[in-house]
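> Using only what follows, build the 3D model:
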Amino acid sequence: MRLLRCGQDSLLVELDSLEQVGALHAALVAARLPDLMELVPAARTVLVSARPGSTGLAAARAVIESADLSRPPDRSPRTIRLPIRYDGPDLDLVAETAGLTVDEVVELHSGAEYTVAFCGFAPGFGYLTGLPEPLRQPRLARPRERVPAGSVGVAGEFTGAYPRASPGGWRLIGRTTAILFDPRRTEPALLAPGDLVHFEVAR
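Prediction:
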């Protein structure tokens, strides 16, 4: 673990794995520190921001230094079900790379349970872990200038869905009609770290 100061009121905690990120994030949430303003988990880091002028950063540091990073988060996660049509432009490429048929790719991807490890890239974009090993493939050599909203892709150890149209280099295997981000909702982002996600084949 390495702690890096980010300005007067934030710390960036560098960790060795997604599992450690989840454990530290859960420990900080459970501590309910009154002056903690924001927690931003990522693939190998957690950004901790405290109320300016408070002792929140010192309190957070004490939690960080005493956290058991080998302990899985103790949580009761929500389960989110996303409808998906497997008709993405890279579906055949993913199947060929994995040495599978398209039907086997669909079965593997829709049969797995995923966890939202962290959110980023765009509002509402969740990086989902739990992708079956054969589907863990590199990004496209040339990213697309525009990926349609709702596109579901795979890249490395992650799968995820694009909340809005944007550039992107993930291999696209399908699309969902779920609204992943809506600023008019009380909770604009549909997915949050720790949520469990299932893809359900749309008929």
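> C-alpha from now on. contacts and neighbour counts both.
Fine.
> List of residues touching the host helix or strand of residue 48?
Residue 48 belongs to strand 45-50 when elements are defined using DSSP states H and E. Residues outside strand 45-50 that contact it (C-alpha atoms under 8 Å, 6 or more residues apart in numbering) are 9-15, 21, 24-25, 35-41, 56-57, 60.
> Mind checking which of those residues are buried?
9-15, 21, 24-25, 35-36, 39, 41, 56-57, 60 (16 or more other C-alpha atoms under 10 Å).
> now, which of the residues you listed lie within helices?
In helices, judged by DSSP state H, the following of the buried ones among the contacts of strand 45-50 are found: 21, 24-25, 56-57, 60.
> give me the element the spatially most central residue of the chain is part of.
The C-alpha lying nearest the average C-alpha coordinate of the chain belongs to residue 127 (C-alpha atoms, centre = their mean; 2.3 Å). Of the helices and strands defined by DSSP H and E, residue 127 is found in strand 126-129.
> Next SSE downstream of that strand?
Moving toward the C-terminus from strand 126-129, the next helix or strand (DSSP H and E) is strand 144-147.
> Counting neighbours, which bits of that next one end up buried?
Residues of strand 144-147 classed as buried under the neighbour-count rule (16+ other C-alpha under 10 Å) are residue 147.
> just to revisit the earlier point, and the strand holding residue 48, how far out from the chain middle?
16 Å (C-alpha atoms, centre = their mean, to the nearest Å).
> and if you look at stretch 25-37?
On the basis of C-alpha atoms, centre = their mean, stretch 25-37 is displaced by 20 Å from the centre of the chain it belongs to.
> To compare with the earlier structure, here is another sequence to fold:
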Amino acid sequence: MNLSAYELYACGDHAYTLDFGQQIDAEINHFIISLFHQLQKEAHPYVLDIIPAYSSITIVYDALSFSVNADTAIIIRQCLTDAMLKAGKTNADSSTRTVRIPVCYHPSLAPDLETVCHYHQIDIDTLIALHTRKTYRVFMNGFLPGFAYMGSVDERIATARHMTPRKMVPEGSVGIAGEQTGIYPFASPGGWQLIGRTAVKLFDPSSTTPCMLQPGDEVQFYSIPIEHFKA
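Okay, here's the model as predicted:
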């Protein structure tokens, strides 16, 4: 990976984004997560928030913490350059968690299950096997609090999202969008192909770590019968 191939740009008057391009790449995401942890460790007093994504990271800063004549672009660039050098020497996966999540792949809970199977000309058991056989990386959280974007699914079940989103998707719905898979932490509108559902709570605002899944985590799904889901 070429660490010099990035763009740094302002997002309004109190944030900068370091962007390695619009792509889903595990190696780039590994580095982004390492950089995220390094910036957390450094805990600069002017940094209000650090937001990692697939291939970018955004620093939100307190503009009032700088003098009027300060060049914030130079300060943030130096902050990121120093952190990048240190992050490049660390292993982001040294603290990786593996989270196992039970999913019920029953047509009554998964309105797109049979459609996706028909599209790929496979049966439900094959789809379940393909979805549960892989370990998925959490690339980022977004869209909703606790919504983890994970990938990548087997190409044999990769399916484009709906052209027109549903007005409401039930909480816990497990979906596919292209090569991504994810779980809706709340009932909300959404356009992903729904192939299952889990009862696991992905977001708890009362917790010190509200989002159960964090960038860099690894997730394994396993199938449960509908009787266990309803228990």
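> re the thing from before, could the ones in helices among the buried ones among the contacts of strand 45-50 of structure 1 go into TSV alongside distance to residue 180 of structure 1?
TSV is the format used below for these (distance: C-alpha to C-alpha, whole Å):
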residue	distance to residue 180 of structure 1
21	23
24	26
25	22
56	32
57	32
60	31
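> Closest to residue 76 of structure 1 out of the residues you listed?
The closest of those to residue 76 of structure 1 turns out to be residue 25 (C-alpha to C-alpha; 14.5 Å).
> ranges for the strands of structure 1?
For structure 1, the strands defined by DSSP state E occupy 2-6, 10-14, 36-41, 45-50, 79-84, 114-119, 126-129, 144-147, 151-155, 158-161, 166-168, 171-175, 196-201.
> Mind putting these into a markdown table with distance to residue 103 of structure 1?
Conversion of the strands of structure 1 to a markdown table gives the following (distance: least, C-alpha to C-alpha, whole Å):
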| stretch | distance to residue 103 of structure 1 |
| --- | --- |
| strand 2-6 | 44 |
| strand 10-14 | 40 |
| strand 36-41 | 34 |
| strand 45-50 | 36 |
| strand 79-84 | 14 |
| strand 114-119 | 20 |
| strand 126-129 | 21 |
| strand 144-147 | 23 |
| strand 151-155 | 16 |
| strand 158-161 | 18 |
| strand 166-168 | 25 |
| strand 171-175 | 12 |
| strand 196-201 | 12 |
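> for those, which one sits closest to residue 71 of structure 1?
Taking C-alpha to C-alpha as the criterion, residue 71 of structure 1 comes closest to strand 114-119 out of those, the separation being 15.6 Å.
> if we can go back for a sec, show me what the residue nearest to the centre of structure 1 aligns to in structure 2.
Aligned against structure 2 by TM-score structural alignment, residue 127 of structure 1 finds its counterpart in residue 149.
> Tell me if I'm right that that match and residue 140 touch.
Yes. Using C-alpha atoms under 8 Å, residue 149 of structure 2 makes contact with residue 140 at a distance of 5.5 Å.
> so how far is stretch 71-83 of structure 1 off the chain centroid?
Between the mean C-alpha location of stretch 71-83 of structure 1 and the chain-wide mean there is a distance of 12 Å, by C-alpha atoms, centre = their mean.
> cool, stretch 213-229 of structure 2 as well?
15 Å.
> Now do it: distance from first to last residue.
Taking C-alpha to C-alpha, to the nearest Å, the span from the opening residue of stretch 213-229 of structure 2 to its closing residue is 20 Å.
> Buried residues of that stretch, list them for me.
Neighbour count says stretch 213-229 of structure 2 has 213-224, 226, 229 buried, by 16+ other C-alpha under 10 Å.
> ok, residue 173 of structure 2 - contacts?
109-110, 183-185, 194-198.
> For residue 45 of structure 1, give its distance to residue 33 of structure 1.
In this structure, residue 45 of structure 1 and residue 33 of structure 1 are 19 Å apart, going by C-alpha to C-alpha.
> can you check residue 26 of structure 1 too?
Counting by C-alpha to C-alpha, the gap from residue 26 of structure 1 to residue 33 of structure 1 is 12 Å.
> Looking only at neighbour counts, state which of the two leads.
Of the pair residue 26 of structure 1 and residue 33, residue 26 is the one with more neighbours under other C-alpha atoms under 10 Å, namely 20 against 15.
> Just give me the match in structure 2 for that one.
That one, residue 26 of structure 1, aligns with residue 34 by TM-score structural alignment.
> For its match, which non-adjacent residue is closest in space?
If you skip the residues right next to it in sequence, residue 34 of structure 2 has residue 92 as its closest partner in space, 4.7 Å away by C-alpha to C-alpha, 6 or more residues apart in numbering.
> Then residue 132 of structure 2?
With C-alpha to C-alpha, 6+ apart as the criterion, residue 132 of structure 2 has its nearest non-adjacent residue at 5.1 Å, and that residue is residue 221.
> How much space separates that neighbour from residue 52 of structure 2?
Counting by C-alpha to C-alpha, the gap from residue 221 of structure 2 to residue 52 of structure 2 is 24 Å.
> Who are the contact partners of the aligned partner of residue 138 of structure 1 in structure 2?
Under the alignment (TM-score structural alignment), residue 138 of structure 1 maps onto residue 160 of structure 2. Applying C-alpha under 8 Å, 6+ apart to residue 160 of structure 2 gives the contacts 176-178, 192-193.
> farthest pair in the ones in helices among the buried ones among the contacts of strand 45-50 of structure 1?
Largest separation among these by C-alpha to C-alpha: 21 and 56, giving 19.8 Å.
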